[in-house]
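Engineer: this is a predicted model, with the sequence first.
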Amino acid sequence: MDIVDDGLRVLFCGINPGLMSAWTGYHFARPGNRFWPALHASGFTPRRFAPAEQQGMLALGLGITNVAPRATARADELTADELTAGGKRLTAKVEARRPQWLAVLGVTAYRVAFDDRAAKVGPQERTIGHTRIWVLPSPSGLNAHWSPAALAAEFGRLRTAAEAPPTR
């Protein structure tokens, strides 16, 4: 289900597939999920993609993966062990694929997966090799304290950073 390639500009990483995503085979497939609208509103895509168009992300230098592979109705159904193991798998994937940025969608999951209890939304000090890390709010409709406009603005901050020349 990964949408990945070598040297992407940004590899977006969801927490895990929701039940609708597992059923359809498309990332962020639930109609109330705000990933695709935020991606477009922030300027990452020229138009709003439908989940079934996710392969088109690669042509834009963007990819999608997940921390944990197990589908659940809610991300909080995952165990800490699943998230920690997912952080290790994700680190190996990033080391192999070397995207410019890894964008983890969900600060709570990031804190557990990478054992960083103090992490906040935004760019992180930690890197994986030369890959910078940005934690984005979860686009789940359950994360209601991030409005669609605020979510798009945070995605936009990442887009601006990702368009800057690499500092390698």
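Structural biologist: Yep, it's here. Numbers count the residues shown, from 1 in each chain.

Engineer: going forward, measure contacts between C-alpha atoms and count neighbours the same way
Structural biologist: Fine.

Engineer: figure out how far stretch 68-80 is from the centre of its chain.
Structural biologist: Mean-position distance between stretch 68-80 and its chain equals 15 Å (Cα atoms, centre = their mean, to the nearest Å).

Engineer: and the comparison structure, right after this:
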Amino acid sequence: MPDVATEGLRVLFCGINPGLLSAATGHHFARPGNRFWPALHASGFTPRRLLPQEEQELLSYGLGITNVVARATARADELSREELAEGGRLLAEKVARLRPSWLAVLGITAYRAAFDEPAAAVGPQQRLVGGAPVWLLPNPSGLNAHYTPPALAEEFGRLRVAASAEE
């Protein structure tokens, strides 16, 4: 799946890996039950709710999307720790090249495995990845029942406020 990215973004959102529908359509967060696009809008990052096929519009807002692992799966738990660790290494290289103001990783379990941070929690992290500060967000998949849509939007909003403060 091609990244939606360019140099100097405000926030580079990083999913765990593409789902099967995203891989088939070529658009990030394409499954109708995924809450990424609603959370992005509800948090104030975008002036309206974008559709997955409008993902290139993110660049005009200083936002982009990539993934930790390129391999598509039905569920993120199909990825091995080794795949996630290698994906974390490659992500750090990509972030160093693109130099976003923030890297927002969408998925606590994947982040913990990719960066060997077993105690990581939602919010800003102590470590830099590729020279960028990291904000850990909950996985927006509809399978993540731990976060309601309003709670997810609230977490995205905390990042938006931090990213706006640095402009």
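Structural biologist: The structure has been received and is ready for your questions. Because the structure is predicted, anything quoted here is derived from the model rather than measured.

Engineer: overlay them and tell me the TM-score.
Structural biologist: Overlay of the two chains. TM-score (TM-score structural alignment, normalised by the length of structure 2): 0.98; 166 aligned residues with a Cα RMSD of 0.8 Å.

Engineer: check contacts around Arg81 of structure 2.
Structural biologist: Ala113, Ala114 (Cα atoms under 8 Å, 6 or more residues apart in numbering).

Engineer: please report the distance of it from Gly64 of structure 2.
Structural biologist: Here the criterion is Cα to Cα, to the nearest Å. By it, Arg81 of structure 2 lies 25 Å from Gly64 of structure 2.

Engineer: same question, Leu84 of structure 2
Structural biologist: Applying Cα to Cα to Leu84 of structure 2 and Gly64 of structure 2 gives a distance of 20 Å.

Engineer: what's the answer for Ala70 of structure 2, then?
Structural biologist: 16 Å.

Engineer: for Leu90 of structure 2, same thing?
Structural biologist: As defined by Cα to Cα, Leu90 of structure 2 lies at a distance of 17 Å from Gly64 of structure 2.

Engineer: so for those two, which residue has more residues nearby?
Structural biologist: Gly64 (25 against 15; other Cα atoms under 10 Å).

Engineer: tell me the secondary structure at the more buried one.
Structural biologist: What DSSP: H, G, I helix; E, B strand; the rest coil gives for Gly64 of structure 2 is strand.

Engineer: my read: it touches Glu7, true?
Structural biologist: No: contact criterion Cα atoms under 8 Å: Gly64 of structure 2 and Glu7 do not qualify, at 9.7 Å.

Engineer: now do the helix or strand in which Arg127 of structure 2 is found: everything it contacts.
Structural biologist: Per DSSP states H and E: Arg127 of structure 2 is located in strand 123-129. With contact meaning Cα under 8 Å, 6+ apart, strand 123-129 of structure 2 is reached by Leu91, Ala92, Val95, Ala96, Leu103, Pro133, Val134, Trp135, Leu136, Leu137, Glu155, Leu159.

Engineer: buried only: go through these for me.
Structural biologist: Leu91, Ala92, Val95, Leu103, Pro133, Val134, Trp135, Leu136, Leu137, Glu155, Leu159 (16 or more other Cα atoms under 10 Å).

Engineer: Pro162 of structure 1 belongs to a strand?
Structural biologist: Check again: residue 162 of structure 1 is Ala, not Pro. No: with three-state DSSP as the criterion, Ala162 of structure 1 is located in helix rather than a strand.

Engineer: how close does it get to Val135 of structure 1?
Structural biologist: Going from Ala162 of structure 1 to Val135 of structure 1 by Cα to Cα gives 13 Å.

Engineer: try Leu8 of structure 1
Structural biologist: Applying Cα to Cα, the value for Leu8 of structure 1 to Val135 of structure 1 is 17 Å.

Engineer: state the span of structure 2 onto which stretch 14-33 of structure 1 is aligned.
Structural biologist: Per TM-score structural alignment, the counterpart of stretch 14-33 of structure 1 in structure 2 is residues 15-34.
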